[in-house]
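>>> need a structure here:
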Amino acid sequence: MLLLAVDTATPAVTVALHDGTSVLATESQVDARRHGELLLPAVDRILAGAGLVPADVTDVVVGVGPGPYTGLRVGLVTALTFGSALGVPVRGLCTLDGLAYASGLAGPFAVATDARRKEVYWARYADARTRLTEPAVDRPADLAERLAGLPVVGAGAVLYPDAFPDARGPEHQSAAALAGLAAELLGSPEGPSGESPGGTSGGSPGGFLPPLPLYLRRPDAQVPKNYKVVTPQ
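Next up is the predicted model:
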């Protein structure tokens, strides 16, 4: 197995290679405005650094969000293009699940990432591998009581310390963690969790998802409702 993992659902542009046993190479850069510019060169560098070529990749996993519209689509389109060109399966994982896995926490906690508009994307976890709730988007103040007493992992917790006083790392997503979680799921006796023979899934918490964007809300850009039509005289 050579698993390529990518995620651009957060400000981190992150990629990793995993051989089914361990991470072979990884690279992450935090830049919320340059996902499209940074992702493919990073993939090229980690493949070259590991002495590999794209044709060696057997599986692709991509973070499906939740995340902002433009950045999220960069990773998904790149992953789907690799899958199509190489003829390999492309599987999605919730970006919050990658952060939860990277935290290594054994008890109940939550993950929160920055959703902008003074909101966070979040979910609750029983442990680093078990998500209890579907991802959601809410204002931190509305979550303070619901998550009181729980550690909260991610940049969303760091941004809003009044609502999330027990903020934990990591702050940003890591494709290495996403790849490690994917390798565990692929190597489990039951096979890819929740997955159908066609490579998609029913989306059960903690398992693979279809490689489709998880937005949770409308994009910022909207078509004007009352625009002026200009016609030739």
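
>>> please make it C-alpha for all contacts and neighbour counts, starting now.
Fine.

>>> quick one, helices of this protein?
Residue ranges of the helices in the chain, as given by DSSP state H, are 35-49, 69-86, 95-103, 140-143, 155-159, 175-187.

>>> what's the most buried one of these?
Using mean count of other CA atoms under 10 Å, the stretch among the helices of the chain with the greatest mean number of neighbours is helix 95-103 (a mean of 26).

>>> run through the neighbouring helices and strands of that one.
strand 109-116, strand 119-127, strand 152-153, helix 175-187 (3 or more CA pairs under 8 Å, 6 or more residues apart in numbering; DSSP states H and E).

>>> report the inter-axis angle for it versus strand 109-116.
Computed with axes from the mean of the first three to the mean of the last three CA atoms, to 10 degrees, the direction of helix 95-103 lies at 130 degrees from that of strand 109-116.

>>> returning to that earlier point: what's the closest of the helices of the chain to Q29?
Taking CA to CA as the criterion, Q29 comes closest to helix 35-49 out of these, the separation being 8.0 Å.

>>> contacts for that closest one, please.
The set of residues that contact helix 35-49 without belonging to it, under CA atoms under 8 Å, 6 or more residues apart in numbering, is 8, 13-17, 25-27, 53-54, 71, 74-75, 78.

>>> show me which pair in those residues is furthest apart.
With distances taken as CA to CA, the most widely separated pair in the contacts of helix 35-49 is V53 and G71, at 25.4 Å.

>>> tabulate the helices and strands packed on helix 95-103 (TSV), appending distance to D166.
What follows is these, written out as TSV (distance: least, CA to CA, whole Å):
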stretch	distance to D166
strand 109-116	10
strand 119-127	14
strand 152-153	6
helix 175-187	22
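
>>> just to revisit the earlier point, which one of the contacts of helix 35-49 sits closest to A176?
A16 (5.2 Å).

>>> here is a second sequence; please produce its structure as well for comparison:
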Amino acid sequence: MDTATPAVTVALHDGTSVVAESGQVDARRHGELLLPTVDRVLSEAGTTLDAVTGIVVGVGPGPYTGLRVGLVTAATFASALSVPVHGLCTLDGLAYAAGEAGITGPFAVATDARRKEVYWARYTDPRTRTGGPSVDRPADIAEELAGLPVVGAGAVLYPGSFPDARGPEHVSAGALAALAAERLAAGEKLLDPQPLYLRRPDAQVPKNYKVVTPK
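Sure, this is the predicted structure:
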């Protein structure tokens, strides 16, 4: 599952291929949509949650609220089922999906980070990240990525900086699961299921904060 972007996406994978997948793009309803999407995927696959033997969750980078929905849900399922939970960079899942769409590389991936910025990473091929993830204003990285296809909604939002914008725009849980299955089968260790924010929190203690104590 992944909720690091406006897409709420869930898939069931049997270790060889995707059995069922469902998703919806809605940046404001991650918490409302995720569990019904899980139920829909399990129903389409003709199975139940207690048959799941492992959880893979996108760890971002992404905005705080949406990202936490997926991570907390994954951790809750893993605890209830006593199964492992693995993290995977959301941008890596989008890069893998780009490969399934026929993009071979080199290329970059960019998702919307809001505040007129993008989360981005650079890839030599759909499985190999060579730079990032980072968060920057599009104009600040336009020269660095000049001449490269840039995959994702972040590229589509800023055509002036990324003239060769490509789809898919959003990550697919099916691609995320397939990449995780490949890496696990190869004996690779995946990420801990911890959020990858790349930004300081919006709420911070003001500078020169004056502490008032009773006399």
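
>>> care to give me the TM-score?
TM-score for the superposed chains, counting by TM-score structural alignment, normalised by the length of the second structure: 0.93, backed by 209 aligned residues with a CA RMSD of 1.8 Å.

>>> for P210 of the first structure, find the nearest of the helices of the first structure.
Short answer: helix 69-86, nearest of those by CA to CA, at 10.5 Å.

>>> returning to what we had before: which of the contacts of helix 35-49 of the first structure tops the neighbour count?
When neighbours are taken as other CA atoms under 10 Å, the top entry among the contacts of helix 35-49 of the first structure is T8 (33 neighbours).

>>> which residue in the second structure lines up with it?
With the correspondence set by TM-score structural alignment, T8 of the first structure lines up against T3 in the second structure.

>>> how close does the alignment partner in the first structure of V118 of the second structure get to T10 of the first structure?
Taking TM-score structural alignment, V118 of the second structure has V120 as its aligned residue in the first structure. With the distance defined as CA to CA, to the nearest Å, V120 of the first structure ends up 11 Å from T10 of the first structure.

>>> can you check S174 of the first structure too?
The spacing between S174 of the first structure and T10 of the first structure, counted by CA to CA, is 10 Å.

>>> equivalent analysis for S193 of the first structure, please.
Going from S193 of the first structure to T10 of the first structure by CA to CA gives 24 Å.

>>> now do V152 of the first structure
When CA to CA is the yardstick, V152 of the first structure and T10 of the first structure sit 16 Å from each other.

>>> next one: A123 of the first structure
15 Å.

>>> neighbour count winner among those two?
Under the criterion of other CA under 10 Å, the comparison of A123 of the first structure against T10 puts T10 first, with 26 against 21.

>>> once you drop chain neighbours, what's closest to the more buried one?
Excluding its sequence neighbours, the residue lying closest to T10 of the first structure (CA to CA, 6 or more residues apart in numbering) is G67, at 6.1 Å.

>>> can you check which part of the second structure stretch 134-148 of the first structure sits on?
Residues 132-146 of the second structure are matched to stretch 134-148 of the first structure when aligned by TM-score structural alignment.

>>> so how far is that stretch from its chain's centroid?
With CA atoms, centre = their mean, to the nearest Å as the basis, stretch 132-146 of the second structure stands 18 Å off its chain's centre.

>>> could you do stretch 57-74 of the second structure as well?
If you compare the mean C-alpha spot of stretch 57-74 of the second structure with that of the full chain, they lie 8 Å apart, counting by CA atoms, centre = their mean.

>>> distance of the residue positioned nearest the centre of the second structure relative to T3 of the second structure?
Nearest to the geometric centre of the second structure sits T90, at 2.4 Å (CA atoms, centre = their mean). Look at T90 of the second structure and T3 of the second structure: by CA to CA, they are 9 Å apart.

>>> which residues are in contact with each of the two?
Where contact means CA under 8 Å, 6+ apart, the residues bridging T90 of the second structure and T3 through contact with each are G58.

>>> coming back round to it: give the contact list for the alignment partner in the first structure of the residue nearest to the centre of the second structure.
Residue correspondence to the first structure (TM-score structural alignment): T90 of the second structure is matched to T95. Remark: with contacts taken as CA under 8 Å, 6+ apart, T95 of the first structure is in contact with 7, 9, 63-66, 173, 178.

>>> by neighbour count, which of these wins?
Counting by other CA under 10 Å, D7 has the largest number of neighbours within those, with 37 neighbours.

>>> quick one: the counterpart of G83 of the first structure in the second structure from P63 of the second structure, how far?
When the second structure is aligned by TM-score structural alignment, G83 of the first structure is paired with A78. Look at A78 of the second structure and P63 of the second structure: by CA to CA, they are 23 Å apart.

>>> same deal with R129 of the second structure?
Using CA to CA, which is the criterion applied here, R129 of the second structure is 21 Å from P63 of the second structure.

>>> and what of P159 of the second structure?
22 Å.

>>> more crowded one of those two?
In this comparison of P159 of the second structure against P63, neighbours counted by other CA under 10 Å, the higher total goes to P63 at 20 against 13.

>>> how much space separates that one from D202 of the second structure?
Taken as CA to CA, the spacing of P63 of the second structure relative to D202 of the second structure amounts to 11 Å.

>>> so G62 of the second structure touches L196, yeah?
Yes. Here G62 of the second structure lies in contact with L196, judged by CA atoms under 8 Å, at a distance of 7.1 Å.

>>> looking at those two, which is more packed in?
Shown here are G62 of the second structure and L196; by other CA under 10 Å, G62 has more neighbours (28 against 19).

>>> ok, the alignment partner in the second structure of V111 of the first structure - contacts?
Aligned against the second structure by TM-score structural alignment, V111 of the first structure finds its counterpart in V109. The contact partners of V109 of the second structure, by CA under 8 Å, 6+ apart, come to 91, 94-95, 120-123, 150-152, 155.
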